[in-house]
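*Asks:* Give the three-dimensional model of this entry:
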Amino acid sequence: MSQHYTEISIDSRGVANLILNRPEVHNAFDDQMIAELIRVLDQLAADDKVKVLTLSARGKNFSAGADLNWMRSMAQKNYQQNLDDANELAALMHKLDKFPKPTIALVQGAAFGGAVGLVACCDMALAEQGASFCLSEVKIGLIPAVISPYVMRALGERQCRRYFLTAERFSADSALTMGLLHQVVAAGELASQAESLIASLLQNSPAAVSAAKALLHNIYNRKISNNVIAHTTQAIAEIRVSAEGQEGLTAFLEKRKPAWLAD
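*Replies:* Sure, this is the predicted structure:
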C-alpha cells in the first residue's frame, strides 16, 4: 500500500513495515503527515494479520522533526488553531505508544525534535552507530511539550533536565546509555538486526504479547496498591482461561508447538 508521505507493507508473517517517505525534506513532518500516520496506525491496529510493526524512514535521516514551512504557518495562527494542531500531534504519539502490537523503531542519521518522541513511543528502538538525536525546540523559542511524557519516561527526568534545556545533540551511544535505545548497530545493519527481535516476537502468543504490553501501560509508575495488585491477579486469571492461554499451557505440557507456530 502506498500513501502520500508514508509507505506500508505487510509480509506473510504479519510484520508491518511503516516507512516515513519524505527524504527530500529529511522526513520532516507537518499536519498532513501527522494525519496520515494517525490513519495508518488506526488501520494497522485493526488488522488482525499484523503481529509486529516496524517504523523506519527513507533517505539519509530518520526525521528532522517538524517541517519548517508548517512551523512558519503555525506562527501565523491563533491560540485555538495551535491547540488543535498540538492535539493532533498528541493523538499520533498516543496511538503509537498504545499500538496493540509490538513496535520497533529503526533509526539512521538524525532524529530531531518530535522524531525523538516517535522513537520513545516505540517498544523497542535500534539505531545505526552514526545516528544522532536532539531535542532542539528551545533553539527556536519552543519547548518539547507534546513529546515530553514519552521522552521523559525513556530518558528519565535527570537527563531531560539537561537535554530539554541545552538542545545539545547526543550520539546513538549516549541514547543507548540513557535508555532511549535498546541497541546500536553498524551502518546498514538495521534491518538484519531487527530480524532477531522480530523472530523472538513471532515465537510468542500474539494475544499474550498484546496483553503484556497493556499490562506494562497499566502498572508503570503506579504505587503498588490494592488496585494494582487486583489488576495483576485479574490479568493473569483472564489470560490463563483465554484460548491462547489454554493452548499455550497445553502445548507446553504436551511438548508440542502451540497453534500460533503451526506451519
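*Asks:* Going by C-alpha atoms from here, please, whenever you check contacts or count neighbours.
*Replies:* Will do.
*Asks:* now the helices for the chain?
*Replies:* When assigned using DSSP state H, the helices of the chain occupy the ranges 31-45, 68-75, 79-97, 114-121, 148-155, 157-166, 172-178, 190-202, 206-219, 226-241, 243-253.
*Asks:* does Pro102 really touch Val52, like I thought?
*Replies:* Yes - the pair formed by Pro102 and Val52 meets the contact definition of CA atoms under 8 Å, at 5.1 Å.
*Asks:* Overlap in contacts, these two.
*Replies:* Shared contacts of Pro102 and Val52 (CA atoms under 8 Å, 6 or more residues apart in numbering): Leu201.
*Asks:* re the thing from before, pick the most deeply packed of the helices of the chain.
*Replies:* Greatest average neighbour count among those goes to helix 114-121 (a mean of 26), per mean count of other CA atoms under 10 Å.
*Asks:* Which strands and helices lie in contact with that one?
*Replies:* Packing contacts for helix 114-121, counted by 3 or more CA pairs under 8 Å, 6 or more residues apart in numbering; DSSP states H and E, involve helix 79-97, helix 148-155.
*Asks:* who touches it?
*Replies:* Helix 114-121 has contacts (CA under 8 Å, 6+ apart) with 62-66, 93-94, 96-97, 105, 125, 133-135, 144, 147-148, 150-151, 154, 180.
*Asks:* by how many degrees do that helix and helix 79-97 diverge?
*Replies:* Counting by axes from the mean of the first three to the mean of the last three CA atoms, to 10 degrees, helix 114-121 lies at 40 degrees to helix 79-97.
*Asks:* this one next, for a side-by-side:
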Amino acid sequence: MTYQTLQLEIAHGAATVTLNRPDVRNAFNETVIAELNNVFLELGQDEQVRAIVLAANGPAFCAGADLNWMKKMANYTPEQNLEDAQQLAEMLYQIYSCAKPVIAKVQGDCYAGGMGLVAACDIAVTVDSANFCLSEVKLGLIPATISPYVIKAMGPNAARRYFITAERFSAQEAHRIGFVHESVPAENLDQTVAQIVNAIVNNGPNAVIAAKWLVEDVTGAEIEEDLLTYTAECIADIRSSPEGKEGVASFLEKRKPNWLLHLN
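*Replies:* Next comes the predicted model:
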C-alpha cells in the first residue's frame, strides 16, 4: 500500500513505520492519523511481522498537531471536534493494542501529541539530545486523548507536573521518570533499537504477544486467588501449545526453534 505521509519497510521479521513529513516536523493531521491507524491494523495482522519500529525522518520526531489542521479545527462544530478527537484516540489505541511489540525510535524533539505516539508504544528509545514537552495548556488546551498512555508511561506525579506547566524537559529527564526506556547518543540509536528488535524477533511470536498482554492484565491486580488461578492457567496453556512444546524441545535438543526458520 502507498502512503502519503509514511514510509513502510519490512525485513527480517520487523516492520519500520517512518513518519515522513520532515518539512512540518512530522506534525500530524487527519491524513497522518488515518494512515497510522491503517498501517498498524495491517501490521498487527501480518504473520511475517514480529516487531514494529515507529521512527521519523528529519530533525524532529513529532511536533504534535499540524498548524493548518489546527486552523481548520478552529471552525469545527462541537460535533466535528468530537469526531476528530475520536479518530485520534482510535489511532493511539490501535498502536497501543497492536498484537506486535512496538518500539518508538525517537531521533529528535517530541512535543504534545507526539508524546502520545511514543507513550502508546511498548518500548521507547530516544537520542540524548531530544527535548520533550506536553505543550497543550500553552494554547488553552489539555492533552486529553494522549493522557491514558502518557500517564501510564511516566506516572501520575510526573504527568501532573508536565501537564499543568508545559515545561520542556530533556531526554535525561524523560528517562528518569520512565517515559522512555533508554536515552543514548545519536550515533548509538540505530544499534540500540536494532538490538531490541533482534531480541524480540528471536523469541516465540505467540509467547511475545501473550507476555505483552500479561503485563497489562496483571498490573494493578490484587494478588489473591483469582489472579493466582489466572496466571497458572496462562502458563499451563502456553506450555501445552505447539509453540511452547517446540520451544522446550528445541532447547533440550540444542537446536534452533522452528519460528526462526522462515525469517526473511
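*Asks:* Got a TM-score for the two of them?
*Replies:* The TM-score (TM-score structural alignment, normalised by the length of the first structure) is 0.96; 262 aligned residues with a CA RMSD of 1.3 Å.
*Asks:* quick revisit: is it possible to get JSON lines of the helices and strands packed on helix 114-121 of the first structure that adds distance to Glu247 of the first structure?
*Replies:* As requested, those are exported to JSON lines (distance: least, CA to CA, whole Å):
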{"stretch": "helix 79-97", "distance to Glu247 of the first structure": "29"}
{"stretch": "helix 148-155", "distance to Glu247 of the first structure": "35"}
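*Asks:* out of those, nearest to Ser210 of the first structure?
*Replies:* Closest to Ser210 of the first structure of these is helix 79-97 (CA to CA; 12.6 Å).
*Asks:* which residues in the second structure does the closest one match up with?
*Replies:* Alignment of helix 79-97 of the first structure against the second structure: residues 78-96, by TM-score structural alignment.
*Asks:* if we look at that stretch, which residues are touching it?
*Replies:* If you take CA under 8 Å, 6+ apart as the criterion, stretch 78-96 of the second structure is touched by 30, 33-34, 36-37, 40-41, 73, 102, 116-117, 120-122, 145-146.
*Asks:* Let's see that with 6 Å instead.
*Replies:* Contact with stretch 78-96 of the second structure is made by Asn37, Ala120, Cys121, Thr145, as judged by CA atoms under 6 Å, 6 or more residues apart in numbering.
*Asks:* what does stretch 135-143 of the first structure give?
*Replies:* Outside stretch 135-143 of the first structure, the residues that touch it by CA under 6 Å, 6+ apart are Phe112, Gly113, Pro144, Phe164, Ala167.
*Asks:* what's the most distant pair in the residues you listed?
*Replies:* Phe112 and Phe164 (11.9 Å).
*Asks:* how far away is the nearest residue to Ser2 of the first structure once chain neighbours are set aside from Glu157 of the first structure?
*Replies:* Among residues not flanking Ser2 of the first structure along the chain, Ile8 sits closest, at 6.2 Å (CA to CA, 6 or more residues apart in numbering). Per CA to CA, to the nearest Å, Ile8 of the first structure is found 35 Å from Glu157 of the first structure.
*Asks:* same check, this time on His94 of the first structure
*Replies:* 20 Å.
*Asks:* again with Ile104 of the first structure
*Replies:* In terms of CA to CA, Ile104 of the first structure sits 23 Å off from Glu157 of the first structure.
*Asks:* now do Gly109 of the first structure
*Replies:* Distance from Gly109 of the first structure to Glu157 of the first structure, by CA to CA: 25 Å.
*Asks:* just Leu215 of the first structure next, same as before
*Replies:* 23 Å.
*Asks:* now Val107 of the first structure
*Replies:* Per CA to CA, Val107 of the first structure is found 23 Å from Glu157 of the first structure.
*Asks:* Ignoring the adjacent residues along the chain, who's closest to Val106 of the second structure?
*Replies:* Leaving out its chain neighbours, the residue that sits closest to Val106 of the second structure by CA to CA, 6+ apart is Thr126, at 4.4 Å.
*Asks:* what does Leu176 of the first structure give?
*Replies:* Here the residue nearest Leu176 of the first structure, using CA to CA, 6+ apart, is His182, at 6.0 Å.
*Asks:* any idea what that neighbour aligns with in the second structure?
*Replies:* Using TM-score structural alignment, His182 of the first structure lines up with His181 in the second structure.
*Asks:* I'd say that match and Ala124 touch.
*Replies:* Yes - using CA atoms under 6 Å, His181 of the second structure is in contact with Ala124, at 5.4 Å.
*Asks:* Just want to know which of those two has more residues nearby.
*Replies:* More neighbours surround Ala124 than the other of His181 of the second structure and Ala124, with 24 against 16 (other CA atoms under 10 Å).
*Asks:* who touches that one in this structure?
*Replies:* Applying CA under 6 Å, 6+ apart, the residues near Ala124 of the second structure are Ile103, Ala104, Val180, His181.
*Asks:* Over in the first structure, see which of those residues survive.
*Replies:* Contacts conserved in the first structure for the contacts of Ala124 of the second structure, counting by both residues aligned by TM-score structural alignment, their matches' CA atoms under 6 Å: Ile103, Ala104, Val180, His181.
*Asks:* so which of these would you say is closest to Ser170 of the second structure?
*Replies:* Val180 (11.1 Å).
*Asks:* how far away is the closest residue to Met33 of the first structure other than its chain neighbours from Arg58 of the first structure?
*Replies:* If the residues on either side of it in the chain are set aside, Met33 of the first structure comes closest to Tyr5, at 6.0 Å by CA to CA, 6+ apart. Going from Tyr5 of the first structure to Arg58 of the first structure by CA to CA gives 11 Å.
*Asks:* shared neighbours, the two?
*Replies:* Common neighbours of Tyr5 of the first structure and Arg58 (CA under 6 Å, 6+ apart) are Asn21.
*Asks:* Show me what Asn68 of the second structure aligns to in the first structure.
*Replies:* By TM-score structural alignment, Asn68 of the second structure lines up with Asn69.
*Asks:* contacting residues for that match?
*Replies:* If a contact means CA under 6 Å, 6+ apart, then Asn69 of the first structure has no contacts.
*Asks:* That one and Asn27 of the first structure, how far apart?
*Replies:* Computed as CA to CA, the Asn69 of the first structure to Asn27 of the first structure distance reads 13 Å.
*Asks:* Appreciated, that's everything.
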